[in-house]
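>>> sequence first, predicted model second:
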Amino acid sequence: MEDGYFGESVAAGYDESSAEMFEPGAVNPAVDFLAALAGDGRALELGIGTGRIALPLAQRGIPVHGIELSRAMVSRLRAKSGGDAIDVTIGDFSATRVAGTFSVAYLVYNTIMNLTTQSAQVDCFRNVAAHLEPGGCFVVEVCVPSLRSLPPGQNVFPFHVSATGWAYDVYDFATQAMSSNYVRAGGELRSIPFRYVWPAELDLMAQLAGLRLRERWQDWTRKPFTGESTSHVSVWEKPATAAEVVEHAR
């Protein structure tokens, strides 16, 4: 599919279906966090979507460039105030290159899991590292897999039930493949594949790309990350000097 799993039928109602993520309480802490890392530099958003984070970040005066596979999602971004001023490159964010370097690159709202193989996730880290200026940071917001919530022998986790539909995740523990499935009243089913990934695994991917862990928090407000956290915001840094590169490789 040209637009992947986020074609016109999804893009048309994306903002409404994720309305809670567009609330100031969800957006502002993320923008504050990313703006501080960007400083006077440029920001690269992987999976820019309809501009939930990119637009308010650009309003802070930070140049934002996006990479996005779905033209349908980008058309929604373009229709918003300020959307036509943000440069977007259409492509797979694990491999697509854009001109210049950036002080911060970021992947939010579990988007790293849209890459459904470990090799693609590793490629993403390497692609980001190639775009970062020395001392630049890569930020990922992603959930911690909900496997502890599953009873022994069960691989299905329901996460939404209402009078008009329900949703559930299906896990393959051998491959770390999963899918999120949405059923509407009347029987319509939409299924999206993902690959869940653990914090320590992401750290190894970063190391393979020449990045090092700088900080990890439970959320954008910098609550401590613990064994009970259900999500994390992690920041990996590209060494600023050749000496730091050598030290990091040891």
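Nice, I can see it.
>>> only C-alpha atoms from now on, for both contacts and neighbour counts.
Fine.
>>> and the longest strand for this structure?
strand 132-143 (DSSP state E).
>>> packing partners for the next helix or strand after that strand?
Moving toward the C-terminus from strand 132-143, the next helix or strand (DSSP states H and E) is strand 156-162. On a contact count with 3 or more C-alpha pairs under 8 Å, 6 or more residues apart in numbering; DSSP states H and E, strand 156-162 meets strand 165-172.
>>> so how many other residues sit close to L55?
Around L55 there are 21 other residues, counting by other C-alpha atoms under 10 Å.
>>> give me the element it is part of.
Following DSSP H and E, the helix or strand that holds L55 is helix 54-59.
>>> that helix: which residues count as buried?
Within helix 54-59, the residues scored as buried using 16 or more other C-alpha atoms under 10 Å are 54-58.
>>> tell me which strands and helices that helix is in contact with?
Looks like helix 54-59 contacts helix 24-38, strand 64-68 (3+ C-alpha pairs under 8 Å, 6+ apart).
>>> between the shortest one and helix 24-38, how big is the angle?
Right, the one you point to is strand 64-68. 110 degrees (axes from the mean of the first three to the mean of the last three C-alpha atoms, to 10 degrees).
>>> could you give the angle of the next helix-or-strand element following strand 64-68 to strand 64-68?
Where DSSP H and E defines the elements, the next helix or strand beyond strand 64-68 is helix 71-78. Between helix 71-78 and strand 64-68, the angle comes out at 160 degrees (the same axes, to 10 degrees).
>>> packing partners of the next helix or strand after helix 71-78?
Scanning forward in sequence from helix 71-78 by DSSP H and E, the next helix or strand is strand 87-90. Contact here means 3+ C-alpha pairs under 8 Å, 6+ apart; on that basis strand 87-90 packs against strand 64-68.
>>> list of residues touching the strand it packs on?
Here strand 64-68 makes contact (C-alpha atoms under 8 Å, 6 or more residues apart in numbering) with 42-49, 54, 57-58, 74, 86-93, 96.
>>> that older thread, of the helices and strands packed on helix 54-59, which stretch is the most buried?
strand 64-68 (a mean of 23; mean count of other C-alpha atoms under 10 Å).
>>> try it against this one:
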Amino acid sequence: MRQEDIWDADTAARYDTPGTGMFAPDVVGPAVDRLAALAGGGRALEFAIGTGRVAVPLAARGVPVTGIELSQAMLQRLREKADEAAIPVVVGDMATATAPGEYTLVYLVYNTISNLLTQAEQVACFRNAARHLAPGGRFVIELEVPDLRRLPPGQPAVVFAAEPGYLGVDTFDVLQQHLVSHHFTFDPLITGDRQARVGRSPHRYIWPAELDLMGQLAGFDLESRHADWRGTEFTADSPGHVSVYRTAGKPVSSGP
């Protein structure tokens, strides 16, 4: 299952939900506030920029944003919001593609690093971020903490969402640290009364300590880790985290 096949035109068309869900102001706003501060007046590079959920409002804040994106369908949706002059995008894999110039900030939001399905690819992503950063630059990752405590012994699946018209199920391969998210949508206007639309996305989940080791291999130090973009304390019960890594060298800005 290739990522470019998952993020096709149909998925891209249903991805944007302006004003609601992951596009809600209370979700996007704190992320943009924090990233703008971390950019410190410099340029930002978003890996897997998608349809511009974060990049468009970040650019509107005066931060020059460039992107890397594998999916042409997602990029086409972004181009409905911002042209190449406003937000340049390099088409390619975030673990290997190169964007021109140097940046004070590289960032990955909403679990996107888990779309890379091997540990080697995830380490390569860290190294690619390091290649793009000025000395003292930052790499920011938003990522869930693997929720294996909800997985019953001997069972490979758990329901993570059950709402009217929607059912979400994660299936786990704990040996490979793989999970597949299954999205069942029941919309009579789309599928008819007796059918559900099924979408699947594979991931490789990463423990926070493993993520830190990946950073060390690429020359980063962990600067901070919080439970969310607002700076809530990260604890053993936090469902996710925003981790800020910094390259060695003279800081390019004071930052938060």
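Good, I have the coordinates. Everything numeric here is computed off the predicted structure, so don't read it as measured data.
>>> quick TM-score on the pair, please.
TM-score for the superposed chains, counting by TM-score structural alignment, normalised by the length of structure 1: 0.92, backed by 241 aligned residues with a C-alpha RMSD of 1.7 Å.
>>> mean shift between the longest strand of structure 1 and structure 2?
In the superposition with structure 2, the average deviation recorded for strand 132-143 of structure 1 is 0.3 Å (mean C-alpha distance after the TM-score superposition for structure 1).
>>> who's in contact with that strand?
By C-alpha under 8 Å, 6+ apart, the residues outside strand 132-143 of structure 1 that reach it are 37, 101-112, 128-129, 219, 230-241.
>>> just the residues you listed: which are in helices?
Here DSSP state H is the test, and the contacts of strand 132-143 of structure 1 give 37, 128-129 as lying in helices.
>>> closest to Y171 of structure 1 out of the helices and strands packed on helix 54-59 of structure 1?
Comparing the helices and strands packed on helix 54-59 of structure 1 by their distance to Y171 of structure 1 (C-alpha to C-alpha), the top pick is strand 64-68, with 26.1 Å.
>>> and the closest one against structure 2, how far off on average?
Mean deviation for strand 64-68 of structure 1: 0.4 Å (mean C-alpha distance after the TM-score superposition for structure 1).
>>> how far away is the residue lying farthest from the centre of structure 1 from A163 of structure 1?
Distance from the centre of structure 1 peaks at G186, with 31.6 Å (C-alpha atoms, centre = their mean). Here the criterion is C-alpha to C-alpha, to the nearest Å. By it, G186 of structure 1 lies 11 Å from A163 of structure 1.
>>> what do the two both touch?
Between them, G186 of structure 1 and A163 share no contacting residue under C-alpha under 8 Å, 6+ apart.
>>> just to revisit the earlier point, from the contacts of strand 132-143 of structure 1, which land in strands?
Residues of the contacts of strand 132-143 of structure 1 located in strands (DSSP E): 102-107, 231-237.
>>> just give me the closest of these to P152 of structure 1.
If you rank those by distance to P152 of structure 1 using C-alpha to C-alpha, S231 comes first, at 22.4 Å.
>>> grab the nearest non-local neighbour of the closest one.
C143 (3.9 Å; C-alpha to C-alpha, 6 or more residues apart in numbering).
>>> state the distance from G101 of structure 2 to V63 of structure 2.
15 Å.
>>> neighbour count: these two, which is higher?
Between G101 of structure 2 and V63, V63 has the larger neighbour count (other C-alpha under 10 Å), namely 20 against 11.
>>> one step back: wait, which of the helices and strands packed on helix 54-59 of structure 1 is closest to P151 of structure 1?
Shortest distance between P151 of structure 1 and these, using C-alpha to C-alpha, is found for helix 24-38: 30.8 Å.
>>> show me what the closest one is packed against.
Counting contacts by 3+ C-alpha pairs under 8 Å, 6+ apart, helix 24-38 of structure 1 is packed against helix 54-59, strand 102-107.
>>> distance to A200 of structure 1 for the ones you listed - can I get that in a markdown table?
Below are those laid out as a markdown table (distance: least, C-alpha to C-alpha, whole Å):
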| stretch | distance to A200 of structure 1 |
| --- | --- |
| helix 54-59 | 28 |
| strand 102-107 | 17 |
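>>> out of those, nearest to P193 of structure 1?
In terms of C-alpha to C-alpha, the element of the helices and strands packed on helix 24-38 of structure 1 nearest to P193 of structure 1 is strand 102-107, at 17.3 Å.
>>> ok, R246 of structure 2 touching L222?
Yes - here R246 of structure 2 lies in contact with L222, judged by C-alpha atoms under 8 Å, at a distance of 6.4 Å.
>>> more neighbours: these two, which one.
Neighbour totals were compared for R246 of structure 2 and L222, and R246 leads with 23 against 18 (other C-alpha under 10 Å).
>>> residue in structure 1 matching that one?
Aligned counterpart of R246 of structure 2 in structure 1: E237 (TM-score structural alignment).
>>> correct me if wrong: its match contacts E215.
No - between E237 of structure 1 and E215 no contact is recorded; they are 9.1 Å apart, counting by C-alpha under 8 Å.
>>> next, count neighbours for the residue nearest to A31 of structure 2 when sequence neighbours are not counted.
Using C-alpha to C-alpha, 6+ apart and skipping the chain neighbours, the partner closest in space to A31 of structure 2 is W229 (5.3 Å). The local packing of W229 of structure 2 (other C-alpha under 10 Å) involves 20 other residues.
>>> what count of nearby residues applies to the counterpart of W198 of structure 1 in structure 2?
Structural alignment (TM-score structural alignment) places W198 of structure 1 against W207 in structure 2. Close neighbours of W207 of structure 2, defined as other C-alpha under 10 Å, add up to 12.
>>> residues in contact with the nearest residue to R61 of structure 2 once chain neighbours are set aside?
Counting by C-alpha to C-alpha, 6+ apart, R61 of structure 2 lies nearest to A36, which is 7.4 Å off, once chain neighbours are set aside. A36 of structure 2 sits next to 58, 61, 63 when contact means C-alpha under 8 Å, 6+ apart.
>>> all good on my end, thank you.
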